[in-house]
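Student: sequence and predicted structure, then a few things I'm wondering about:
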Amino acid sequence: MSLVVRRNLVDFQANIHLPLSKSISNRALMIQAYSKPVAIDCGALSDADDTRLLQKNLKLIRKSHNSHIQTVVDCGNAGTVFRFLAGFLASTEGCWLLTGSERMKQRPVSDLVVSLRHLGAEIEYAEKQDFPPLRINGKKLPGGKTRVSMEKSSQFASSLVMMAPTLEKGLELQLEGALSSLPYLDMTLAMMRQSGAIAVRNHDLVTVYPQAYGKAQLKAEADWSAAAFWYELVALSHGGNVLLAGLDVNSLQGDREMIKMFEKLGISSRQEAEGVRIRRIGKVEPNLKFDLHHFPDMLPSLAACCAGLGVEASFCGLANLRHKESDRTLALQQEFSRFGTQFLHESNDSYRLLSNPSTAQFQEQTPVFETYNDHRIAMAFAPLAMVFQQVEIINPAVVEKSYPRFWEEMATSGAVHLKFKNENN
């Protein structure tokens, strides 16, 4: 299955309903699971595949805990679900096999496993050293002091701190390496405090006291991560005007930083009663530089936007993108090369985009983009229809992972027409 995205209007106005934040929803579900039997009200949650999978697995775990028979918990390609459940299963009595897709088995988890073992967890690698699947003998953990690297994923730290209120000694967690994606850890800690936990971060040291979660209500917000692709679409239009309903510039989510990033690309953001309105009103700044240490998920939309605009840009803070749903830096290199744009590796975590998009070759031939089973790659390349008249996206259903209604919202925006193609077309 593929999808042809064809430009309709270069000047358009639209009201877009973003999904609820997957990041907040998944953390709310985990805090709720750790707080049992105290009631944590999660309210409305994201309808993303990852969140549905987490709900399904938590239900399975509740039915199977205390069993001496091994229960297989399959996380598919959902890295967040795997990492969060690793800590939960380690501290939940039972015999567990935590596994995932073939891609998941290529994503290292040794940093998290070492930290959990320091806290008393019994975990073995079921197949390959340092990689999923994991065989876990769940039990009540003493807790105490440990350390974890933030370089591959901040979710390792989030997994550890969310279980910390249930540990006998609480947790003193030393953060090591480059503190990448730190706003996501701060989001976790903020939600924990909303739920009655005592959790404090002092630069690279996190302390969580052994005080159980209390009764609380956790409310998911509109997803800033999903907003990035609308910022990109407006930037590539001549005069797009989009209201992102429900979005809040004072969100818990670190990706609200995209306001400043896309401002460099000529996009204004204004908070209104109904949400955030974005418009293309300015010029693109010269010598574009983006530091994505704390916002690595922003790379696909920002890089594709710069490529479509035909501007050069440098990006740093990308070291952990090899361990996402796909090797995102490699995926971007391969897909950009289809239209004459280079994405050059300059150092361990830095890349430079040299853009010279050639539209002439696509006057009679539609550019076809692979998506590598990666939702953000699919959504990042769709707005390039504003540049190439139309593009074809392979495996468009991959957006279900985080933004199930993305294509529907694209169609209703009026900016593009969509046509799905099956393999026989």
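Tutor: Looks like it arrived, so ask away.
Student: contacts and neighbour counts: CA atoms only from here.
Tutor: Noted.
Student: helices along the stretch 251-400 of the chain, start to end?
Tutor: Ranges of helices in the stretch 251-400 of the chain, per DSSP state H, counting those that start in this stretch, are 258-263, 299-309, 328-336, 375-381, 385-388.
Student: nearest to residue 402 among those helices would be which one?
Tutor: Ranking the helices of the stretch 251-400 of the chain by proximity to residue 402 (CA to CA) places helix 375-381 first, at 7.0 Å.
Student: just to revisit the earlier point, now mean neighbour count and distance to residue 110 too, for the helices of the stretch 251-400 of the chain, in TSV please.
Tutor: Output for the helices of the stretch 251-400 of the chain, formatted as TSV (neighbours: other CA atoms under 10 Å; distance: least, CA to CA, whole Å):
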stretch	mean neighbour count	distance to residue 110
helix 258-263	18	31
helix 299-309	24	25
helix 328-336	19	21
helix 375-381	25	25
helix 385-388	23	41
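Student: among those, which is nearest residue 219?
Tutor: Taking CA to CA, helix 258-263 is the member of those nearest to residue 219, at 22.0 Å.
Student: just want the most central residue of the protein.
Tutor: By CA atoms, centre = their mean, the chain has its centre lying nearest to residue 297, at 5.9 Å.
Student: CSV for the helices of the stretch 251-400 of the chain, including distance to residue 134?
Tutor: Conversion of these to CSV gives the following (distance: least, CA to CA, whole Å):
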stretch, distance to residue 134
helix 258-263, 36
helix 299-309, 30
helix 328-336, 25
helix 375-381, 26
helix 385-388, 42
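Student: okay, one more to line up with it:
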Amino acid sequence: MKLHISKPVSNLIKESIKITGSKSESNRSLLLKALYSSINISNISNSDDAIVMEKGLQITTGEVDIHHAGTAMRFLTSYFATQEGKEITLTGSQRMTERPIKVLVEALQSLGADISYVKNEGYPPIHIKGKKITKNKVSLPADISSQYISSLLLTAPSLENGIELELVGKITSVPYIKMTLALLSQIGVESSFVGNTITVSSKKEVATTNLVVESDWSSASYYYGLIALSDVGSQITLSAYKENSLQGDSVLAKIYTDFGVQTTFKENQIVLEKIQKEQLPKVIIDLANAPDIAQTIAVTCFGLGVACHLTGLHTLKIKETDRLEALHTELSKLGANITVTNEALSLEPSENIIPDVAIDTYNDHRMAMAFGPLALKTSLFINDAGVVSKSYPDYWEDFKRLGIVIKEA
């Protein structure tokens, strides 16, 4: 599906939007529920990723195809490796077969797991024979995707001796690790995170627990981008959110004050408002703990004509696409002066935006959604716009409610 998106009648926006549960929290909660049937989940994400995760957890033998869902690939690898008697082949899309899994597989093998590669060493698909795991000491590089780390931590309480995980080097995406540990705490699992060592205790049974998934802060990022690019006085109310969020992307509330966006917490909602603010000459942000919002911020800066230097982005190279190179290509089409390295992005101020450019999305939901707010500045095409279903199926319909003109091309 190719969409043409363009400016609303007015850039003064007033609207309320309800966003479904966080994909990150939903997938963690689903895995815990598979381990402990006494857990109930509410406000679960309606994303493709959560759907394939839930379906995958129900399979006991044969093939499990998780399509583009990287989180499901990492989480299900540990889950099936520790489920005695289950035997599956875990596979996904063409891009998924290019995304490395070796670090996690080797960690699980060191614990005694039976995992082998079906085609290329270090990459999916992988064949897993579930075994009883009794070893509990394992190490991982600390600067890799936090999903490898969370994958081990989530399955840890179901193991006979829990897990003692040593993280080697500088730790990245700490908020996602803390989210995992906080969810374990909610179901009564004891853990500690001291220095570079994380310990999770074994727990055979869990009392009846209702996990309420907070709405997705990554999805909220696109509304922050919209408000930043809108007229002063614009206001969007989003639900359901909480001030003491487990999600690392909640740092949006602080970051977007630089773009004149004020966040007010009201009960289970956040109100985003564009206020008059002196424009910064350059924005410098380390996003090592929240890399998923880098695309949104880069597009916001481009739309505002603001220079930026974003660092801590090394994990973006192994996402649904190489997001740094994708941003370089697509923003350049629009007239941006942008440079990228293996872990950073720099953007110079641009006064002119080339209209009606076709943005390629690379099977990456965040590439499609990050460019949506730019409709307040220019008209553009979004190729393969339906890719948003991976995390936010209602994205385009919700944008229509804001007055943005969206038509199939």
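Tutor: Everything's here; your move. Owing to the predicted nature of the structure, the values given are computational and were not obtained by experimental measurement.
Student: how near is the aligned residue in structure 1 for residue 371 of structure 2 to residue 271 of structure 1?
Tutor: Matched by TM-score structural alignment, residue 371 of structure 2 corresponds to residue 381 in structure 1. To residue 271 of structure 1, residue 381 of structure 1 is 27 Å away according to CA to CA, to the nearest Å.
Student: same deal with residue 353 of structure 1?
Tutor: 31 Å.
Student: for the two, indicate the residue with more neighbours.
Tutor: A count of neighbours by other CA atoms under 10 Å puts residue 353 above the other of residue 353 of structure 1 and residue 271, at 23 against 15.
Student: how about that one, what's its partner in structure 2?
Tutor: Using TM-score structural alignment as the criterion, residue 353 of structure 1 maps onto residue 347 of structure 2.
Student: list the contacts for its match?
Tutor: Going by CA atoms under 8 Å, 6 or more residues apart in numbering, residue 347 of structure 2 touches 298, 301, 302, 306, 307, 308, 309, 336, 337, 338, 339.
Student: let's have those in JSON lines, adding distance to residue 176 of structure 2.
Tutor: Listed next are the contacts of residue 347 of structure 2 as JSON lines, based on distance: CA to CA, whole Å:
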{"residue": "298", "distance to residue 176 of structure 2": "22"}
{"residue": "301", "distance to residue 176 of structure 2": "25"}
{"residue": "302", "distance to residue 176 of structure 2": "28"}
{"residue": "306", "distance to residue 176 of structure 2": "29"}
{"residue": "307", "distance to residue 176 of structure 2": "28"}
{"residue": "308", "distance to residue 176 of structure 2": "25"}
{"residue": "309", "distance to residue 176 of structure 2": "23"}
{"residue": "336", "distance to residue 176 of structure 2": "32"}
{"residue": "337", "distance to residue 176 of structure 2": "32"}
{"residue": "338", "distance to residue 176 of structure 2": "29"}
{"residue": "339", "distance to residue 176 of structure 2": "28"}
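Student: in strands only, show me these.
Tutor: 307, 308, 309, 338, 339 (DSSP state E).
Student: tell me the contacts of the alignment partner in structure 2 of residue 99 of structure 1?
Tutor: Matched across to structure 2, residue 99 of structure 1 falls on residue 91, judged by TM-score structural alignment. If you count contacts by CA under 8 Å, 6+ apart, residue 91 of structure 2 has them with 63, 64, 65, 66, 67, 73, 97, 124, 125, 126.
Student: mind running it again at 10 Å?
Tutor: 63-68, 73, 97, 118, 123-127 (CA atoms under 10 Å, 6 or more residues apart in numbering).
Student: how far away is the equivalent of residue 320 of structure 2 over in structure 1 from residue 118 of structure 1?
Tutor: Alignment note (TM-score structural alignment): residue 320 of structure 2 maps to residue 325 of structure 1. Distance of residue 325 of structure 1 to residue 118 of structure 1, given as CA to CA: 28 Å.
Student: follow-up on the earlier one: nearest to residue 171 of structure 2, of the ones in strands among the contacts of residue 347 of structure 2?
Tutor: Taking those together and measuring to residue 171 of structure 2 by CA to CA, the closest member is residue 309, at 21.2 Å.
Student: any idea what that closest one aligns with in structure 1?
Tutor: Matched across to structure 1, residue 309 of structure 2 falls on residue 314, judged by TM-score structural alignment.
Student: for that match, give me its contacts.
Tutor: Taking CA under 10 Å, 6+ apart, one finds 287-291, 303, 343-344, 346, 350-354 in contact with residue 314 of structure 1.
Student: which of the residues you listed count as buried?
Tutor: 288, 290, 303, 343, 350, 351, 352, 353, 354 (16 or more other CA atoms under 10 Å).
Student: my guess is the fourth one meets residue 329, correct?
Tutor: Yes. Using CA atoms under 10 Å, residue 343 of structure 1 is in contact with residue 329, at 8.2 Å.
Student: list the residues that are in contact with both of those two.
Tutor: Applying CA under 10 Å, 6+ apart, one finds that residue 343 of structure 1 and residue 329 are jointly contacted by residue 351.
Student: what does residue 78 of structure 2 correspond to in structure 1?
Tutor: So residue 78 of structure 2 corresponds to residue 87, using TM-score structural alignment.
Student: helix, strand or coil: sort out the nearest residue to its match once chain neighbours are set aside for me.
Tutor: Of all residues beyond its chain neighbours, the one nearest residue 87 of structure 1 is residue 159 (5.8 Å), with distances taken as CA to CA, 6 or more residues apart in numbering. State at residue 159 of structure 1, reduced to three classes by DSSP: H, G, I helix; E, B strand; the rest coil: helix.
Student: alright, that wraps it up for me.
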